[in-house]
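Chemist: A structural model of the following input is requested.
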Amino acid sequence: MKCGERGAMIDDQHVEQELPPLDTLAARLEYLFEKIRPTPEELGDSHEPGRKYTNREIADKINATAGETGVTISAAYIGELRRGVASDPRTSHIRALASVFGVNTGYFVDDAAARRTQEQLTLLSELRRMDVKQVALRQVLTDNGLSATDTQLIEQMVARLRAVAEGAGSGEDGAAPGDRS
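Modeler: Got it, this is the predicted structure:
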């Protein structure tokens, strides 16, 4: 897990190649609940790391800034938005939700903005999951016209070469070091 904007943690346990459709406000909000997690500071010592935010925690974060923003929200209303029972929130609620999750307000109303945010969250997860050098290599290969399949094949070859090299150093693969024909 890694801190994103606003100090929130982003779940990096499952990076999906195919992004799920975000065709409703409920789907977009639920996606944020799935991907953005409380920071260790927010959890303290009493809670399990990596868990999702609760509706109450998000409401409390929004309500904590009510003196500055004038916006309050209930945990029950957030639950209704997540389930699609309520689907036409006030603009101030959209702004508050975007702020608390550290995303652009356009995420909730614009398909292109939602897709960009989704891709950015996926990339952040991938950056943490993989060595940043691999991500840079992928970008260079893509920029040079290689297909996603070719790029994946090269990444697999690099990973296999690393595994062989590590095995050679410890003699784990049964071959003598230097015996690489």
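Chemist: switch to C-alpha atoms for all contacts and neighbour counts from now on
Modeler: Fine.
Chemist: which stretches in this protein count as helices?
Modeler: Using DSSP state H, the helices of the chain run over 25-35, 40-43, 55-64, 66-69, 75-83, 91-101, 111-129, 132-143, 148-170.
Chemist: so which of those is nearest Ile10?
Modeler: helix 25-35 (5.4 Å; Cα to Cα).
Chemist: what residues are up against the closest residue to Leu29 other than its chain neighbours?
Modeler: Spatial nearest neighbour of Leu29, chain neighbours left out: Arg82 (6.0 Å); criterion: Cα to Cα, 6 or more residues apart in numbering. Counting by Cα atoms under 8 Å, 6 or more residues apart in numbering, Arg82 touches 25-27, 29-30.
Chemist: Proceed likewise with the subsequent sequence, for comparison:
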Amino acid sequence: MSETEGQRLADRLEYLFTHVQPLGRRHTLQEVVDGIKSVEEPGGTSLSVGRLSMLMNGKAPNPTLGTLRALADFFGVPVGYFVDDAVADQTMAQLALISAMRCNDVRAVALRAAAVATLSAQGLDVVRGLVEKIGRAPRGPGGTGESHG
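Modeler: Model prediction:
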């Protein structure tokens, strides 16, 4: 693996550690290794914390396809994420959206938007009117549309 390829892999791993946080925080290297071991098949890929650290720093020589597959499975991304720029770009965009949704509680808005998509034209007009009315409402001390006083 060339220096550039090693760094590209390191950058993509870093992106996963930053954006795939089902525990509400960044995984530790040990958690990733343990997670991979928990689903490891006999004769399958084994990964140590030291080896993962080397991958994260761009200093590991050619990771095996098994290692890439195990990392992809752990983080829930396609294995192509590590080797194909187009797959990586698409996956990163999806992860960024999920991360933003998690941070801003957009999930509820997205679910509501999906429900709105099934409304009739008249129903959409009602929703638009409500959104405009809410947007014009005075902000209360808590940052909500409620007035306290």
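Chemist: thinking again about what came up before, neighbour-wise, which of the contacts of Arg82 of structure 1 leads?
Modeler: When neighbours are taken as other Cα atoms under 10 Å, the top entry among those is Leu29 (23 neighbours).
Chemist: residue in structure 2 paired with that one?
Modeler: For Leu29 of structure 1, the aligned position in structure 2 is Leu13, judged by TM-score structural alignment.
Chemist: one more: Leu127 of structure 1?
Modeler: So, by TM-score structural alignment, Leu127 of structure 1 is matched to Met101.
Chemist: my guess is Arg12 of structure 2 contacts Phe82, does it?
Modeler: Yes - if you go by Cα atoms under 8 Å, Arg12 of structure 2 and Phe82 touch, sitting 6.8 Å apart.
Chemist: overlap in contacts, those two.
Modeler: Ala88.
Chemist: higher neighbour count, the two?
Modeler: Using other Cα under 10 Å as the criterion, Arg12 of structure 2 and Phe82 rank with Phe82 on top: 21 against 18.
Chemist: which non-adjacent residue is nearest the more buried one?
Modeler: Using Cα to Cα, 6+ apart, the nearest residue to Phe82 of structure 2 is Leu9, at 6.2 Å.
Chemist: check contacts around the one you found.
Modeler: Leu9 of structure 2 neighbours (Cα under 8 Å, 6+ apart): 55-56, 58, 82.
Chemist: how about the spatially most central residue of structure 2: what's its closest non-neighbour residue?
Modeler: By Cα atoms, centre = their mean, the mean C-alpha position of structure 2 lies nearest to Leu95, the distance being 3.1 Å. Nearest non-adjacent residue to Leu95 of structure 2, counting by Cα to Cα, 6+ apart: His19, 6.2 Å away.
Chemist: the one you found and Ala117 of structure 2, how far apart?
Modeler: 28 Å (Cα to Cα, to the nearest Å).
Chemist: contact partners for Ile73 of structure 1?
Modeler: 59, 62-63, 93.
Chemist: if any of those are buried, give me the PyMOL selection for them.
Modeler: Filtering those down to the buried ones (16 or more other Cα atoms under 10 Å) takes a single PyMOL command:
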select buried, resi 59+62+63+93
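Chemist: any chance of TSV for the contacts of Ile73 of structure 1, columns distance to Thr69 of structure 1?
Modeler: Output for the contacts of Ile73 of structure 1, formatted as TSV (distance: Cα to Cα, whole Å):
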residue	distance to Thr69 of structure 1
Ala59	13
Ile62	9
Asn63	9
His93	10
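Chemist: ok, the residue nearest to Phe82 of structure 2 to Gly50 of structure 2 distance?
Modeler: 16 Å.
Chemist: can you pull the buried residues of stretch 91-109 of structure 1?
Modeler: Counting neighbours by 16+ other Cα under 10 Å, stretch 91-109 of structure 1 gives 93-103, 105, 107-108 as buried.
Chemist: which residue range of structure 2 does that stretch align onto?
Modeler: Using TM-score structural alignment, the residues of structure 2 aligned to stretch 91-109 of structure 1 are 65-83.
Chemist: next, the distance between the ends of that stretch.
Modeler: Terminal-residue distance, stretch 65-83 of structure 2 (Cα to Cα): 10 Å.
Chemist: circling back to that earlier point, compare His19 and Ala117 of structure 2 (neighbour count), which wins?
Modeler: A count of neighbours by other Cα under 10 Å puts His19 above the other of His19 of structure 2 and Ala117, at 20 against 12.
Chemist: most widely separated two among the contacts of Arg82 of structure 1?
Modeler: Maximum pairwise distance in those, criterion Cα to Cα, is 8.5 Å, between Leu25 and Glu30.
Chemist: many thanks, we can stop here.
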